[in-house]
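Colleague: task: produce atomic coordinates for the following.
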Amino acid sequence: MSPDLFCEIVAGERPAHVVSSDDVAVAFLDARPVFKGHVLVVPRAHVETLADLADVGPFFARVQAMARAVEEGLKAGGTFVAMNNRVSQSVPHLHVHVVPRTKKDGLRGFFWPRTKYDSDEEAASYAALIAEALG
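Modeller: Coordinates of the predicted model:
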């Protein structure tokens, strides 16, 4: 199997605004965020779907920590945590979206409007705030 985009980010072969990285997972800003501060958490080892993930607990502990950090670091009212398996999965590598939410932010159902960062520096500042909240 040829490497996918997320495998390249995990390997450091493709640039990304990495928020955290350890032996279980890598978390980085989504390049096309629903809202600024939208993080993707991916397992370090390549797996395509949740059913393929051998040890779910440690991975979802990272997702849980990221949800807390996004709320705290960005002063968000909450988070939207979601994942697709195959259908609507834009990259064939398991990934969990952690999206900062505020009341009346306009997100409705499963329509995910996308935004952009104004600059690379702005994206880096969001990544830093979330990383700092992780401790």
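Colleague: from now on I want contacts and neighbour counts done on CA atoms only, so please keep to that.
Modeller: Fine.
Colleague: show me where the chain has strands.
Modeller: 18-21, 25-29, 39-43, 78-82, 96-101 (DSSP state E).
Colleague: looking at those strands, which is closest to residue 110?
Modeller: Residue 110 lies closest to strand 78-82 among the strands of the chain, at 10.0 Å (CA to CA).
Colleague: which parts of the protein are helices?
Modeller: 5-10, 56-74, 120-134 (DSSP state H).
Colleague: I'd like those helices written out as a markdown table, with distance to residue 81 and mean neighbour count added.
Modeller: Listed next are the helices of the chain as a markdown table, based on distance: least, CA to CA, whole Å; neighbours: other CA atoms under 10 Å:
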| stretch | distance to residue 81 | mean neighbour count |
| --- | --- | --- |
| helix 5-10 | 18 | 19 |
| helix 56-74 | 8 | 18 |
| helix 120-134 | 15 | 17 |
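Colleague: here is a second sequence; please produce its structure as well for comparison:
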Amino acid sequence: MASKMASCIFCKIVKGEIPCFKLFESDKTLAFLDIMPLSRGHALVIPKVHGEKLTDIPDDHLTEILPIAKKLVIATGAQEYNILQNNGKGAHQEVGHVHFHMIPKPNAQEGLGIGWPQQKTDMDKLKALFEEIKSKM
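Modeller: Model prediction:
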């Protein structure tokens, strides 16, 4: 884990080794502009503690994330926007440190484009899945 942290670009940003356009900082959270934005105002909100996936981050390091994303929405004036968090390469995660995107969607060309491949469901199978997940909550 130490070697992953040492090479992690977001950990380097947290430590001040790489500069960023810092929008917010607390003891547990950092928000900054994305340097390869999908639209004007595209920003990232990250926990300062290193973890590759959401399940690797302690709950108390996640409490500020959505309130900060909300402040970014207000500060940018975005009327339509996406809050996005990817886990794993197959789910389009590029940097192996948990990060949340706030991506303004000002028009059809800018911002996040999404495919939503809905699948038909069998209600009996859905009920069984519901019972399985609910029992583990």
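Colleague: superposing both, give me the TM-score.
Modeller: Overlay of the two chains. TM-score (TM-score structural alignment, normalised by the length of the first structure): 0.70; 108 aligned residues with a CA RMSD of 1.9 Å.
Colleague: returning to that earlier point: just name the most buried of the strands of the first structure.
Modeller: The highest mean neighbour count among the strands of the first structure, using mean count of other CA atoms under 10 Å, belongs to strand 39-43: a mean of 27.
Colleague: against the second structure, where does it fall?
Modeller: The alignment of strand 39-43 of the first structure onto the second structure (TM-score structural alignment) spans residues 43-47.
Colleague: give me the mean distance between the matching stretch and the first structure.
Modeller: Taken over the aligned residues, the distance from stretch 43-47 of the second structure to the first structure averages 0.9 Å (mean CA distance after the TM-score superposition for the first structure).
Colleague: tell me the gap between that stretch and the middle of its chain.
Modeller: 7 Å (CA atoms, centre = their mean, to the nearest Å).
Colleague: what's that stretch in contact with?
Modeller: Outside stretch 43-47 of the second structure, the residues within contact range by CA atoms under 8 Å, 6 or more residues apart in numbering are 28-34, 37, 57, 61-62, 65, 68-69, 72, 98-103.
Colleague: sorry, back to before: residue 90 of the first structure is nearest to which of the helices of the first structure?
Modeller: Residue 90 of the first structure lies closest to helix 5-10 among these, at 10.1 Å (CA to CA).
Colleague: average distance between that closest one and the second structure?
Modeller: With mean CA distance after the TM-score superposition for the first structure, helix 5-10 of the first structure averages 0.2 Å from its match.
Colleague: tell me, that helix lands on which residues of the second structure?
Modeller: Taking TM-score structural alignment, helix 5-10 of the first structure hits residues 9-14 over in the second structure.
Colleague: and residue 64 of the second structure, what's its match in the first structure?
Modeller: By TM-score structural alignment, residue 64 of the second structure lines up with residue 62.
Colleague: which ones are touching that match?
Modeller: 25, 41.
Colleague: distance check, the most centrally placed residue in the first structure against residue 1 of the first structure.
Modeller: Per CA atoms, centre = their mean, the C-alpha nearest to the average position across the first structure is that of residue 40, at 1.3 Å. Per CA to CA, to the nearest Å, residue 40 of the first structure is found 22 Å from residue 1 of the first structure.
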